[in-house]
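> sharing a model prediction with you, sequence too.
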Amino acid sequence: MDVPAELETLDFPPHLDRAGADALLRPLIPSEAIRQMMVQNMRLGDNPGWSIGLADIMSALPTIMSWPELPPGTEYDGPTLFIRGEISPYIQPKNYPAMRRLFPHYTLETISGAGHWVHVDAPKRFAELVEKFAER
C-alpha cells in the first residue's frame, strides 16, 4: 500500500467529525499517535479535506528524500543534533559520511522503540534530548 498516495486521494465524506476522521485514517495509519497528528491536519465539518498542502508536499517528496551534493564550504560548523528512531528507515549508516561532511560536529541520538516521528512516538525522551543539547 502506498500510504502517501492513498492519503492524497482520500475520499472525505461530508460532515466529517474527529471520530469519523480517525476511523477514515485507521486502515492507512495503524499508529494512534500518528493518526491523531494527521487528524489535526484535516479540515472537518461540511467541507472536509486536508488543511495542509498535501499535494505540494507529495510533489516535492523526491527532492525532500534526496540528499543533494553541495559544494565545499556549505557545511555548518556549529553543534548539530540528529535524533533518529530506532525502527525508522531513515538516518542509516550509509548517511553518516554526508552528515559528517555537512555537519562536522554532529551528535546522533537514537530513541529506542521509536519510528520516524520520534516526537510523536516518544515525546518525553525527545524533549529530554533536545533540552540537554540546548543547554550545552
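Great, that's in hand. Numbers count the residues shown, from 1 in each chain.

> alpha carbons only for contacts and neighbour counts from here, please
Noted.

> please compute how far stretch 12-28 lies from its chain's middle.
Centre-to-centre, stretch 12-28 and its host chain are 21 Å apart (C-alpha atoms, centre = their mean, to the nearest Å).

> repeat that for stretch 94-114.
On C-alpha atoms, centre = their mean, the centre of stretch 94-114 falls 16 Å from that of its chain.

> ranges for the helices of this structure?
Applying DSSP state H to the chain gives helices spanning 3-8, 18-25, 32-39, 54-65, 96-102, 118-121, 123-134.

> could I get these as JSON lines with distance to E109 and mean neighbour count?
Rendered in JSON lines, the data for these read as follows (distance: least, C-alpha to C-alpha, whole Å; neighbours: other C-alpha atoms under 10 Å):
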{"stretch": "helix 3-8", "distance to E109": "27", "mean neighbour count": "14"}
{"stretch": "helix 18-25", "distance to E109": "30", "mean neighbour count": "16"}
{"stretch": "helix 32-39", "distance to E109": "21", "mean neighbour count": "16"}
{"stretch": "helix 54-65", "distance to E109": "21", "mean neighbour count": "12"}
{"stretch": "helix 96-102", "distance to E109": "13", "mean neighbour count": "16"}
{"stretch": "helix 118-121", "distance to E109": "11", "mean neighbour count": "19"}
{"stretch": "helix 123-134", "distance to E109": "8", "mean neighbour count": "13"}
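
> dropping in the other structure now:
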Amino acid sequence: MQLNYKTFGQGPPLLILHGLFGTLDNWQTLAKRWAGHYTVFIIDQRNHGRSPHMDAHSYPLMAEDLKAFMEANWMYEANLLGHSMGGKTAMQFATHFPDMVNKLIVVDIAPKKYPGGHETIVEALNDLNLATIEDRKQADSILAERIADFGVRQFLLKNLTRNKEGGYRWKMNLPILTRDYEAILENITADENFDGPTLFIRGAASNYIDDTDLPLLQKNFPAAELKSVADAGHWVHAQKPEELFQLVSTFLEEQ
C-alpha cells in the first residue's frame, strides 16, 4: 500500500499526520512554512484523503503504514508530528520503532482511551444521501440540522468530492471508519518507551489533555514536556497556527 502525500522543502525530514476525517491539506499552509528548514511530508493516513481504502483501521496498522512509507522513501529517521488520531499513530510508531524517530510532537491527544464524542457527526455523515445531493451548499444545509458548528461542517465537507460520472462520494472510507470507530478511541499499545525529545501541545480550551495526564504522558515518553496554546480548542493548527508554528519550530531547533 502506498500512502498519498505531498512534500515541500529540503533538510531533515518532518512527517505530519492529520486527525480523524482530516486530510493532508489541513496541514499544507504550516508545512510550507516549515519547509524553509525541513523536508516536510504531509501524509493521508489509510482510509482518508487519497490514500487507499483498506478493510481495517487501527493504530498498529497505521504505524506499520508509516514504517513502510518511510522505508519506501529511503528515510530511516525523521521528526514526527501528529494531531489527534495522527498523534496516536505517531505515539504508536515511536514506541514500536523508536530508532526511526528523532523528535516527536503530539498535538492535543494523550495516549489513553477516550469516551467518544463523534457519534452525532458519524451518524449525520452516514445519513447524508449522496445520490440526491446537487451541490455542497445543499449538503451543508442538511448537515446543519444536526451539526451546528459551521467550521466543523466545512472541515467535514472537504471530504466530499465529485464523481467523474456525476454525483458525489466521500474521499474517506466512511463505512470502515464507522465500523472501527471504537478502535480509533483506543489507547496506543507501547512495545517500549520512546526516550527521545517529545513535545505535547494542547489547546487550553480543549479537554483532550488535562493536568492529571502528565504522569501518563511521561510513562512511555519520559522526556515529554507539555505546553498549552491559549484560546485554542482541539484544532490548534487551524485556530492558532502562528503560536503552534513557533512552538514546534523552537522545539525542533533545540539541540
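Received, thanks. Predicted, not measured: the structure shown is a model, and the values here were computed from it.

> TM-score for this pair?
Overlay of the two chains. TM-score (TM-score structural alignment, normalised by the length of the first structure): 0.78; 134 aligned residues with a C-alpha RMSD of 2.5 Å.

> nearest to G45 of the first structure, out of the helices of the first structure?
The closest of the helices of the first structure to G45 of the first structure is helix 18-25. By C-alpha to C-alpha, the value is 9.0 Å.

> what range in the second structure does the closest one sit on?
Helix 18-25 of the first structure corresponds to residues 136-143 in the second structure, going by TM-score structural alignment.

> thinking again about what came up before, how about the helices of the first structure in JSON lines, adding distance to R84 of the first structure?
Below are the helices of the first structure laid out as JSON lines (distance: least, C-alpha to C-alpha, whole Å):
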{"stretch": "helix 3-8", "distance to R84 of the first structure": "21"}
{"stretch": "helix 18-25", "distance to R84 of the first structure": "25"}
{"stretch": "helix 32-39", "distance to R84 of the first structure": "16"}
{"stretch": "helix 54-65", "distance to R84 of the first structure": "15"}
{"stretch": "helix 96-102", "distance to R84 of the first structure": "12"}
{"stretch": "helix 118-121", "distance to R84 of the first structure": "7"}
{"stretch": "helix 123-134", "distance to R84 of the first structure": "10"}
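
> and N193 of the second structure, what pairs with it in the first structure?
Looks like N193 of the second structure aligns to E75 there (TM-score structural alignment).

> T74 of the first structure and F103 touch, don't they?
No - here T74 of the first structure does not reach F103: they are 9.5 Å apart, not a contact under C-alpha atoms under 8 Å.

> of the two, who's got more company?
F103 (20 against 10; other C-alpha atoms under 10 Å).

> contacts only, for the more buried one.
E75, Y76, D77, G78, P79, T80 (C-alpha atoms under 8 Å, 6 or more residues apart in numbering).

> wait, doesn't the fourth one sit right on R100?
Same thing as G78 of the first structure. No - judged on C-alpha under 8 Å, G78 of the first structure makes no contact with R100 at a distance of 11.9 Å.

> quick revisit: narrow the contacts of F103 of the first structure to those in strands?
T80 (DSSP state E).

> which of the contacts of F103 of the first structure does the second structure keep?
Among the contacts of F103 of the first structure, the contacts conserved in the second structure (both residues aligned by TM-score structural alignment, their matches' C-alpha atoms under 8 Å) are E75, Y76, D77, G78, T80.

> which residue sits closest to the last one, ignoring its sequence neighbours?
Counting by C-alpha to C-alpha, 6 or more residues apart in numbering, T80 of the first structure lies nearest to Y106, which is 4.5 Å off, once chain neighbours are set aside.

> map that neighbour onto the second structure.
Aligned partner of Y106 of the first structure by TM-score structural alignment: A224.

> contact partners for that match?
P197, T198, L199, F200, L217, Q218.

> cool, and H15 of the first structure?
L44, G45, D46, N47, P48.

> including distance to A21 of the first structure, could the residues you listed go into a markdown table?
What follows is these, written out as a markdown table (distance: C-alpha to C-alpha, whole Å):
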| residue | distance to A21 of the first structure |
| --- | --- |
| L44 | 8 |
| G45 | 10 |
| D46 | 13 |
| N47 | 13 |
| P48 | 9 |
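
> of these, which is the most crowded?
Per-residue neighbour counts (other C-alpha under 10 Å) across these peak at L44, which has 21 neighbours.

> tell me, what residue is most central in the first structure?
Geometric centre of the first structure, nearest residue: W117, 4.9 Å, by C-alpha atoms, centre = their mean.

> map it across to the second structure for me.
In the second structure, the residue paired with W117 of the first structure is W235, using TM-score structural alignment.

> how close does L25 of the first structure sit to L54 of the first structure?
15 Å (C-alpha to C-alpha, to the nearest Å).

> likewise for G20 of the first structure?
For G20 of the first structure relative to L54 of the first structure (C-alpha to C-alpha), the value is 20 Å.

> likewise V130 of the first structure?
From V130 of the first structure to L54 of the first structure the distance is 28 Å (C-alpha to C-alpha).
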